[in-house]
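>>> Here is a sequence together with a model predicted from it:
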Amino acid sequence: MGRQILEIKNLKKNYPGAFDLSIDSFSIGSDTTCVLIGPNGSGKSTLIKLINLLEEPDEGQIIFNGADILKSGKEKPLYRKMMAAVFQEPLLYNMSVYNNIILGLNLRKIKIKEKKQVFDYLIEKLHLEKLLLRNPKSLSGGEQQRVSLARSLVLEPELLLLDEPLANIDQLSREGLRKDLFGVLKDMGRSILYVTHDRNEAMMLADYISVINKGKIEQSGSRADVFTKPANEFVAKFVGIESLIEGIVIENKDNVCRVKINGSSIFAVSGFCPGQAVTAAIRPEDVTLYSDETVGPGYGPDSYSKNSSALNLLEGSISAVQDFGFFKKIEVDCGFKLISFVTANSIERMGLMAGKRIKASFKASSVHLFEK
C-alpha cells in the first residue's frame, strides 16, 4: 500500500455488557481506499470514533502521519483538522446549503477562494447547483447527505472517514448517490476509511478490505483475496460464500489437492498436506450447471491434473430454487450442499426445477481451502 498514513497497534476499548474492541494491527495507505466491513454491532463505528478522537481507547496506539495522536496533548485539535468524517445521519445547521458546505472552511479560517476549484467541482458532481440557497430542512435525506459529503470533501482532508454514509437513504436515492460519491472519491484520490455492512459497496470501492467481527479484525487484504480466499468460516459467509464443505485432504500433487468429502472428492489448488482437515469454500458464481449428458472430456475425479484450470464435475439433484428477480439461486445436493447463481433465461432454457438431476462443475483454482 506504499506509505501508511494511519497505523493502529494493540488498540483496546472495553464496553461493559457489550463487547471489547481489540485491534492488534490495522493500517491505511496513502491515497488508498480501505473499506471496513462487518455486521451491525461489530465495532465499525467505534473504530471510526476512536480514530477521529471522539472517544478515548483504554490502551494502544493510533499513529497518524508518523505521530501517536493519543499522546499529542494540546495538538489533538490540529490532527482532527487533518481529518473529516461523515456519519449515517446528516448533521446540518439552520443556514443555507451554501453556508453549511463552507462551514468547515470558515472554522479553519480558510478563504473560499482558496478552495474554489474543488468547491465548484463538488457542487457539479454532487448535483447541488440548485440547492445552494435552500435550507437543509427542505431537502430529502439523500440531498442532505450530499451536502454533508460536500462539506467534508471541500476540506480535502488527509484522511476521510465515512461511516455508512448511504445506510439511511432509500434505495433509488442511494444508487444515484453511490455512483456520484464513488466517482468523486476516485477522482480526488484521498486516503479513505469507508465503513459499511454492504459487501457490494466494498467490491465497488475498495483498494483494500478489512473484515471486523465482535471487535476484532478477522482478515485484511486486497478485494480479490478477501472475497475469494477467506481466512475462516465467518469471513466466507459474510462475503457471500454459502458452499462451505468440510473434508480431508487425501492427496496433493503439485499443489493440487484431492479432498475427500462424504464419499466423493473434489480438487483444489492449495498447499495443504494429506490428512489435514479443511473447509472448502466455493463462490456461487464459480459453479456452472449443466443439464445435458456430456460436458466435454477430462472432467471428474479421474481427471487428476496439476493444471489449476482442471474442472471438478459432480452430479446431484436440485434441492431448492430461490428467486432473486434477474437471477435465481440454485441449491444442488451432491452429497453436500453446492450453490450456484443462474440467470432466469438459463433456468428456462435448461428446465431447472427442484428434483431435477443436474451436473455441476467448477475449477480447482476456484476452490479455496482453509483449516477446519
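Thanks, I have the structure now. Numbering: from 1, shown residues only.
>>> hey, let's count contacts and neighbours off CA atoms from now on
Noted.
>>> buried stuff in the top strand by length along the chain?
Longest among the strand segments of the chain by residue count, using DSSP state E, is strand 311-323. For strand 311-323, burial by neighbour count (16 or more other C-alpha atoms under 10 Å) applies to 311, 312, 313, 314, 315, 316, 317, 318, 319, 321.
>>> contacting residues for residue 134?
When contacts are counted by C-alpha atoms under 8 Å, 6 or more residues apart in numbering, residue 134 is found next to 96, 97.
>>> does it sit in a helix, a strand or a coil?
Three-state secondary structure (criterion: DSSP: H, G, I helix; E, B strand; the rest coil) places residue 134 in coil.
>>> Pull the contacting residues for residue 339.
Going by C-alpha under 8 Å, 6+ apart, the list of residues near residue 339 reads 242, 243, 283, 284, 287, 329, 330, 331, 332.
>>> try residue 179
So residue 179 contacts nothing (C-alpha under 8 Å, 6+ apart).
>>> next SSE after the helix or strand encompassing it?
Using DSSP states H and E, residue 179 maps to helix 171-188. Heading C-terminal from helix 171-188, the first helix or strand you meet, by DSSP H and E, is strand 191-196.
>>> Next, the angle from that following strand to helix 171-188.
When axes from the mean of the first three to the mean of the last three C-alpha atoms, to 10 degrees is applied, the directions of strand 191-196 and helix 171-188 differ by 160 degrees.
>>> all helices of the chain, in order?
Using DSSP state H, the helices found in the chain span residues 44-51, 76-81, 97-101, 103-107, 116-125, 141-153, 171-188, 199-205, 223-228, 233-238, 344-350.
>>> ok, and here's another one to check against it:
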Amino acid sequence: MIYSIRGMTKIFGGRTVLDVDSLDIPKGKITALLGPNGAGKTTLLSILAFLSRPASGSLAYDSREVRFTESHMHPLRREVVLMNQHPIMFSQTVCKNMEFGLKLRKVGKEERRKIIRENLKLVGLDHFEQARAHKLSGGETQRIAIARALALSPRVILCDEPLASVDSQNQAIIVSLLRQINKERGITVIFTSHDAVWARNLAHETVYLDGGRPVDSVLENILSGNAARTEAGEVWFASGDGTRLPLPEGIEGQVRVSLDPSALKINHSSAPGQGDGLKGRVHQISREKNGIRIVVDAGALISVIMPEKEYKAMAPGIGDKVQVAIPPNAVKILNG
C-alpha cells in the first residue's frame, strides 16, 4: 500500500470535516476519491500531499509511519505532487513555469531543458515551450500542470478535480494521459471527483466519501436542498439549481437525497401519461457491466442505469428531450 490511514480526523472551526477509521490506497494504481462537494476529498488530498496535519490518527506512506513534523514531511513532499483544481501559472512562459521546481532541486540547465521538452511532448504540447502560461485555455493549463508535475519525477500524483472546467476534447486527452503515466511510469495516481461516470472508467479502485467518512456503497445523484410542505399537503424537495422532486411524509427542512440510478426510469418527454419527474436532455451515454448509463442534464446531472433491452427499445440519443421518473424506492434520505 502506498498509503494506510488509521483513526484519522481533521477539524476546521470546531467541525469534524474528515473522520477516517481505516483506509488503504494501493501502490501503482489509479484510485478515485468520489463524493459530493464538502465530502472531505480535498482535505484528504492535502494530508496525503504532506501539506496538512490531521487532528488525530496515523498515516503510513509506503509502509513508513509519517511523523507530522516539518523536518519529516519536507523530504516526503519531493515524492508526491499535488495538482490543484485550478493550477497556478506564473505570468511567464511555459518553460519558465516548468523550470521553477527543477531549479529548486538544483537540476542543471541542460538537464532541465531535456526534462521539459520530454514531458511537454508527452502531453502533446511540445510546441508550447515559449507560450505565455497564464493565457492558456483551461484544458491546456491542466495538461501543462501534468507535464510540470511529471518533470519532478514523483512517485505519486494527486489530482483535485482534474476534469473540472475542461472541454470534452481535453477531458479525453487528460484521461488518456493519466492512464499512460500510471502504466508506463508506474506512478500512483489519486484523483478526486464528484462525477462517478468517468471516474469509474479511469480508476482501478474507488473510495466514496460522504460527510468526511468512507462509506461502503457508492451513493450517486446526491442533491442538497430544502424539503417543504405545499398547500396541498405534499412534501417536495427543491435544490439550489432548481431540481424538484416529491419526498415521503415527515421530511422537512434542509436535507440531502441520493437517487439510485438503477431504480430511476427514463421516458420520452412526449410519452402519454408522463406527469411528475425531472425533465432534461440526454448529456452522455456510456456502456457499463450492468447496463447502459444515461446522464441527463435536468438542472443537475442525473445518472440513470438502463437495462440494455430497454435502451435498445427506446434508443435515446445525445440531446434528446427525456423525463426521468423517480419511484419512491429510488430516493434515499441522507443526513442533512
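Here it is on my side, so go on. Not measured: the values here are computed from a predicted model.
>>> ok so, going back, for the contacts of residue 339 of the first structure, pick the one with the most neighbours.
Ranked by neighbour count (other C-alpha atoms under 10 Å), the contacts of residue 339 of the first structure have residue 332 at the top, with 27 neighbours.
>>> Name all residues that make contact with that residue.
316, 317, 318, 319, 320, 338, 339, 340, 358.
>>> Turn those residues into a markdown table, columns for distance to residue 211 of the first structure.
Output for the contacts of residue 332 of the first structure, formatted as a markdown table (distance: C-alpha to C-alpha, whole Å):
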| residue | distance to residue 211 of the first structure |
| --- | --- |
| 316 | 34 |
| 317 | 34 |
| 318 | 32 |
| 319 | 31 |
| 320 | 30 |
| 338 | 24 |
| 339 | 23 |
| 340 | 24 |
| 358 | 35 |
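>>> re the thing from before, and the contacts of residue 339 of the first structure, which two are furthest apart?
Comparing all pairs in the contacts of residue 339 of the first structure by C-alpha to C-alpha, the longest separation belongs to 283 and 332, at 13.7 Å.
>>> can you list residues touching both of these two?
339, 340.
>>> from the contacts of residue 339 of the first structure, which is closest to residue 344 of the first structure?
residue 329 (9.9 Å).
>>> So that closest one versus residue 102 of the first structure, what's the distance?
Remark: distance between residue 329 of the first structure and residue 102 of the first structure (C-alpha to C-alpha, to the nearest Å) = 48 Å.
>>> Please apply the same query to residue 368 of the first structure.
With distances taken as C-alpha to C-alpha, residue 368 of the first structure is found 49 Å from residue 102 of the first structure.
>>> Ok, residue 177 of the first structure next?
Between residue 177 of the first structure and residue 102 of the first structure the distance is 20 Å, computed by C-alpha to C-alpha.
>>> do the same with residue 324 of the first structure
Distance, residue 324 of the first structure to residue 102 of the first structure, by C-alpha to C-alpha: 44 Å.
>>> from the middle of its chain, how far away would stretch 285-293 of the second structure be?
From the chain centre to the centre of stretch 285-293 of the second structure is a distance of 19 Å (C-alpha atoms, centre = their mean, to the nearest Å).
>>> Where do the strands of the stretch 201-336 of the second structure begin and end?
205-210, 213-215, 222-229, 235-239, 244-247, 253-259, 265-268, 278-288, 291-297, 301-306, 321-325, 331-334 (DSSP state E, counting those that start in this stretch).
>>> Could you export those strands as TSV, including distance to residue 111 of the second structure?
Supplementary listing: these in TSV, determined by distance: least, C-alpha to C-alpha, whole Å:
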stretch	distance to residue 111 of the second structure
strand 205-210	36
strand 213-215	43
strand 222-229	48
strand 235-239	53
strand 244-247	58
strand 253-259	51
strand 265-268	56
strand 278-288	43
strand 291-297	46
strand 301-306	46
strand 321-325	55
strand 331-334	53
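>>> out of these, nearest to residue 116 of the second structure?
Nearest to residue 116 of the second structure, of all the strands of the stretch 201-336 of the second structure, is strand 205-210, at 30.8 Å by C-alpha to C-alpha.
>>> List of residues touching the closest one?
Counting by C-alpha under 8 Å, 6+ apart, 29-36, 39-41, 200, 214-219 sit against strand 205-210 of the second structure.
>>> Could you rerun that using 10 Å?
Here strand 205-210 of the second structure makes contact (C-alpha atoms under 10 Å, 6 or more residues apart in numbering) with 18-20, 23-26, 29-41, 44, 190-194, 196, 199-200, 213-220, 334-335.
>>> Of these, grab the buried ones for ChimeraX.
Restricted to the buried members of the contacts of strand 205-210 of the second structure, where burial is judged by 16+ other C-alpha under 10 Å, the ChimeraX selection command reads as follows:
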select :18,19,20,25,26,29,30,31,32,33,34,35,36,39,40,41,44,190,191,192,193,194,196,199,213,214,219,220
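>>> related to what we said a few turns ago, now the helix holding residue 179 of the first structure: how far from the chain's centre is it?
Offset of helix 171-188 of the first structure from its chain centre (C-alpha atoms, centre = their mean): 16 Å.
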